[in-house]
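Peer 1: Fold the following for me, if possible:
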Amino acid sequence: MKTLFRSLFAAALVTTAATAVSAQAVPAAPADTARIAFNPALINAVNTQGFEQFRETVRPLIAQMAGKKVVALGEGTHGTAEFYKLRFWLTRILMEEHCFTQVALETTYGGARRVDEALHQRTAPALKPLMQKHLLSIWQNQETAEMLTWMQAYNRRHRGHQVSLAGIDAGFGADNAQLVQQGLSQRNPTLRPHIEQLTKSAAFQDAMWMKLNEKSSKFDQPAWLSNGLAGYAAADALLKALPTARLPRAQREGLELALHNSRMVFDYPYQVKFNRRESSRDSLFAAMTQQLVRKPGSKIVLWSHNAHLSRQSTDPADNNGGGAGSFLERMFPGQYFVLGTSTAFGTFAATPQVFVSPLSPMAAYPLPAPKAGSWENSLAQVSSPAFFFNTHQLGTQDVQRPQRLVGQTPASVSQYADFQLSKAYDALLFVRTTTAATPL
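Peer 2: This next block holds a predicted model:
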């Protein structure tokens, strides 16, 4: 059975919004409920009171990340303030000290690009309205805004070393289509039918995703399939024609990324029609990341859920190749580092809508105590309130146990997946008690 994280769109196609969460239940945890007593030598306490204190306490962790091409920073819960803040600080260190130039979120490329444009303008336009229009609501919070504001200020001070925001997801397609329309519509009249089709298909699919949050909505699979195949064909045709368009190099590269992501937006109907299988969302995350770091020397930081960035699938029955981390490890052997994050108690921000969009309302919800036998149950007993450890040093304690994977809905607090930590992450950052992110 697929989890909500790994097959969000496929789940939406076979269930109503009212039943989708219950249909995504994770298999039961193993019977072993004994707590693990961690070796104190493995525990690296982290000071979270301020950036400079944090930077000093995570030096050993940064040393493991610095030489990698792709560093993935996971979150065990969507909507947790501390995970946004600490990942921002880690990203800042990697950008300031180790030549990382991109951070990519679990959101569509075109939406992130619209926000990124504001990060490079000397006039420093307001970020809040752009975030609310173009980013999924899980990123519409004060903590993410703090990172983007820092990036905007950094770019004004470092004109020769710019940092950028990107997206690796493939959900809503209108922003991609708009970028393509603005960049190509005046270049070649023969491309206009493809541009019009891409725009039409993206608008249709975006509206369909939004309707899935309405309890009375009925999914029209034939229309979805026909529209998606037309959109995929249009994006493919434009991508193949792009080299013939006389464009400045930077503009051409941006349009190429938008078109690659547009094809991914319609990969779901494409795979159903031609390969008779579900689309692998994690493989799309990895493929988009690969596009973003094609240039020699490119280094990127990824922000997404633990369930995506893990090397290990959240579902033992999954045959799509593992988490995005598994695909990325094969693409970049030895150049991928993944940090998982986890918490035991507190609150998190979530939406009652099963299909998260830029318009999904977010509110704070409590986290129940972790279940007996879970990693969180054992980690909560460590004396330090915040710490990290290298998963490959766990030794005989590196056993398969349930780890909580909280998504964007209140009901997701009951979701667990069995993980042997060293097979999932290189390191894990644990904060015992956390708080809900602050909506914009």
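Peer 1: use CA for all of it now, contacts and neighbours both
Peer 2: Will do.
Peer 1: Spell out, range by range, the strands that occur in this protein.
Peer 2: Using DSSP state E, the strands found in the chain span residues 44-45, 70-73, 102-108, 164-169, 300-303, 336-350, 363-367, 386-390, 400-404, 416-420, 427-434.
Peer 1: and the shortest one, how far out from the chain's middle?
Peer 2: Between the centre of strand 44-45 and the centre of its host chain there is 26 Å, according to Cα atoms, centre = their mean, to the nearest Å.
Peer 1: To check against the first, give me the structure of this:
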Amino acid sequence: MTSALTELLKSAAQELPPIESDQFGAKFDVFGDSRLVLIGDGSHGTSEFYRARAAITKRLIEKHGFTHVAVECDWPDAHSIDRYVRQNPHQSKDVPIRVFDHFPRWMWRNAEVQDFIDWLRAHNASLPPPSRTSFNGLDLYSMSASIRAVIAYLDNVDPTLAQSARKRYSCLTSWLSDPSSYGLSSARTRTAACEAGVVKMLTQLLTHRLRLATHPENGTAFLDAEMNARVVRDAERYYRAMYEGSSASWNVRDAHMFSVLSRILKLSPGSKAVVWAHNSHLGDARASSNGRDRGELNLGQLCREAFPGEVSVIGCGTHAGTVAAAHEWDEPMEVMDVVPSRLDSYERAMHDTGLPSFVVDLRPLKTPPMLQRFIGVVYRPSTERSSHYIETVLSEQYDAFVWFDRTSAVHAFETVQPKEALSMGETYPFGV
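Peer 2: Here you go, the predicted structure:
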């Protein structure tokens, strides 16, 4: 089966020029008419995946009118980046802004991402503000920061409502340093003690939308407060769902990502977005054993269902090399060797083509069910089969797949010197 698949893939493969070549992004013009282009990565620590994704995105923005970049990171971090790339004022010029300053730092605190952010700021500089491409976070791990953001916003525009927010969010105060412990407590007591408060707070914000959004000191801040309130509501549910079943929290998280993406698109009718996330979030879950056997849904599936015919999904994969990852959650990053792909996997079939890098348009192909590898921020080479492979149907998961036979770890850092003068500070990715 692998031999036949290798021949099929080789016959359909288009070899890729170097990622830095202007012609690399042009290979993906065929997807430029889509409203959503979802670009996955086979790991959260591979340089080639990040650089390829950036090159494709630049092309889609410059040549095909894409106006949003939405990524698998938290809303508050991305909002700081968004103010930078769209050249909006920072909230404070006195306090340094630390973004992505939590595990897994290397996922977004790396040279590859900074290069893209610098490019996006320069690209936006020549455009009027309404035409500038935004940078948005889709994830929900920022409960504490999101609560602070909602309260800070309301302190400025509606102190009475700010007091209401403090009261409603106070239920979560003792859990903010370790939100998963809230889920454990809820499971033990079989209660959802804080659910009503966080739902009511979002409802209150939306009820007062027109008044708050037209406040003379508001500007565009209401949207930020609204999205943070949505994060708090869904994060509360997510941490409870962690103890409800194998797929419950996963489904809450990906449904949240979809709701944020949908809200971004709704703000600008006719706008187009590029999404960056892991292959496991973007490759259609209905074509995987996790979807079939465990009831998982994901962002790619939800996008295809909501925007039929308007979504293109592109995956990335590799055979061997190095990757930045941790052995366990919250452990330090290491540069690890990637175990060569299994003989019974899609990755081995691609490796056996003998091509160092290529893209294959999967839409006219039909591939058999086989194992596919997924490496996240945690990599366990000693249990790779059980930890990192699931059965998928590649041609139903993705519209195209980008292959790099041998890859290297991202160039991660904790603090980087910005391109501004050193006196401006040392925060990533900008000085304040």
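Peer 1: Please identify the most buried of the strands of structure 1.
Peer 2: strand 70-73 (a mean of 28; mean count of other Cα atoms under 10 Å).
Peer 1: What sits closest to the alignment partner in structure 1 of residue 408 of structure 2 if chain neighbours are left out?
Peer 2: For residue 408 of structure 2, the aligned position in structure 1 is residue 435, judged by TM-score structural alignment. Excluding its sequence neighbours, the residue lying closest to residue 435 of structure 1 (Cα to Cα, 6 or more residues apart in numbering) is residue 347, at 4.7 Å.
Peer 1: so residue 296 of structure 2 makes contact with residue 247?
Peer 2: Yes: the criterion here is Cα atoms under 8 Å, and residue 296 of structure 2 meets it with residue 247 at 5.6 Å.
Peer 1: who's more crowded, the two?
Peer 2: residue 296 (21 against 17; other Cα atoms under 10 Å).
Peer 1: quick one on the thing from earlier: the strands of structure 1: which one's closest to residue 94 of structure 1?
Peer 2: Distance to residue 94 of structure 1, taken as Cα to Cα, is lowest for strand 300-303 among the strands of structure 1, at 8.4 Å.
Peer 1: Where in structure 2 does that closest one fall?
Peer 2: Here strand 300-303 of structure 1 aligns to structure 2 at residues 273-276, judged by TM-score structural alignment.
Peer 1: mean per-residue distance, the matching stretch to structure 1?
Peer 2: When structure 1 is overlaid, stretch 273-276 of structure 2 sits 0.7 Å from its aligned residues on average, using mean Cα distance after the TM-score superposition for structure 1.
Peer 1: How far does that stretch sit from its chain's centre?
Peer 2: In this view, stretch 273-276 of structure 2 has its centroid 8 Å away from the chain centroid, taken as Cα atoms, centre = their mean.
Peer 1: what does that stretch contact?
Peer 2: Applying Cα atoms under 8 Å, 6 or more residues apart in numbering, the external contacts of stretch 273-276 of structure 2 come out as 35-41, 53, 57, 66-72, 265.
Peer 1: give me that answer again for 7 Å
Peer 2: Stretch 273-276 of structure 2 is contacted from outside by 35-40, 57, 66-72, using Cα atoms under 7 Å, 6 or more residues apart in numbering.
Peer 1: Report the spatially closest residue to the counterpart of residue 80 of structure 1 in structure 2, excluding sequence-adjacent ones.
Peer 2: Residue pairing (TM-score structural alignment): residue 80 of structure 1 is matched to residue 46 of structure 2. Spatial nearest neighbour of residue 46 of structure 2, chain neighbours left out: residue 409 (4.6 Å); criterion: Cα to Cα, 6+ apart.
Peer 1: again, but for residue 329 of structure 2
Peer 2: Of all residues not flanking residue 329 of structure 2 in the chain, residue 378 sits nearest, at 6.4 Å (Cα to Cα, 6+ apart).
Peer 1: In contact with the one you found, which residues?
Peer 2: Counting by Cα under 7 Å, 6+ apart, residue 378 of structure 2 has contacts 325, 326, 327, 328, 329.
Peer 1: Please report the distance of the third one from residue 378 of structure 2.
Peer 2: This points to residue 327 of structure 2. 5 Å (Cα to Cα, to the nearest Å).
Peer 1: how near is the residue of structure 2 most remote from its centre to residue 265 of structure 2?
Peer 2: Distance to the chain centre peaks in structure 2 at residue 160, reaching 34.8 Å (criterion: Cα atoms, centre = their mean). Here residue 160 of structure 2 is placed at a distance of 31 Å from residue 265 of structure 2 (Cα to Cα).
Peer 1: picking up where we left off before, trace the residue farthest from the centre of structure 2 over to structure 1, please.
Peer 2: Aligning on TM-score structural alignment places residue 160 of structure 2 opposite residue 190 in structure 1.
Peer 1: And residue 399 of structure 2, by the same measure?
Peer 2: Superposed on structure 1 with TM-score structural alignment, residue 399 of structure 2 falls opposite residue 426.
Peer 1: quick one on the thing from earlier: so can I have a markdown table of the strands of structure 1 showing distance to residue 11 of structure 1?
Peer 2: Listed next are the strands of structure 1 as a markdown table, based on distance: least, Cα to Cα, whole Å:
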| stretch | distance to residue 11 of structure 1 |
| --- | --- |
| strand 44-45 | 39 |
| strand 70-73 | 25 |
| strand 102-108 | 18 |
| strand 164-169 | 16 |
| strand 300-303 | 23 |
| strand 336-350 | 19 |
| strand 363-367 | 24 |
| strand 386-390 | 34 |
| strand 400-404 | 20 |
| strand 416-420 | 18 |
| strand 427-434 | 29 |
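Peer 1: Can you check which of the ones you listed gets nearest to residue 257 of structure 1?
Peer 2: Of those, nearest to residue 257 of structure 1 by Cα to Cα is strand 164-169, at 9.9 Å.
Peer 1: Contacts only, for residue 98 of structure 1.
Peer 2: Counting by Cα under 7 Å, 6+ apart, residue 98 of structure 1 makes contact with residue 66.
Peer 1: about what we covered before: how many other residues sit next to the match of residue 408 of structure 2?
Peer 2: A total of 20 residues lie near residue 435 of structure 1 under the criterion other Cα under 10 Å.
Peer 1: Tell me who's in contact with it.
Peer 2: 80, 81, 82, 346, 347, 348.
Peer 1: Tell me if I'm right that the first one and residue 438 touch.
Peer 2: Just to be clear, that refers to residue 80 of structure 1. No: the pair residue 80 of structure 1 / residue 438 is not scored as a contact, 8.9 Å apart, by Cα atoms under 7 Å.
Peer 1: Which residue in structure 1 aligns with residue 82 of structure 2?
Peer 2: Residue 82 of structure 2 maps onto residue 116 in structure 1, by TM-score structural alignment.
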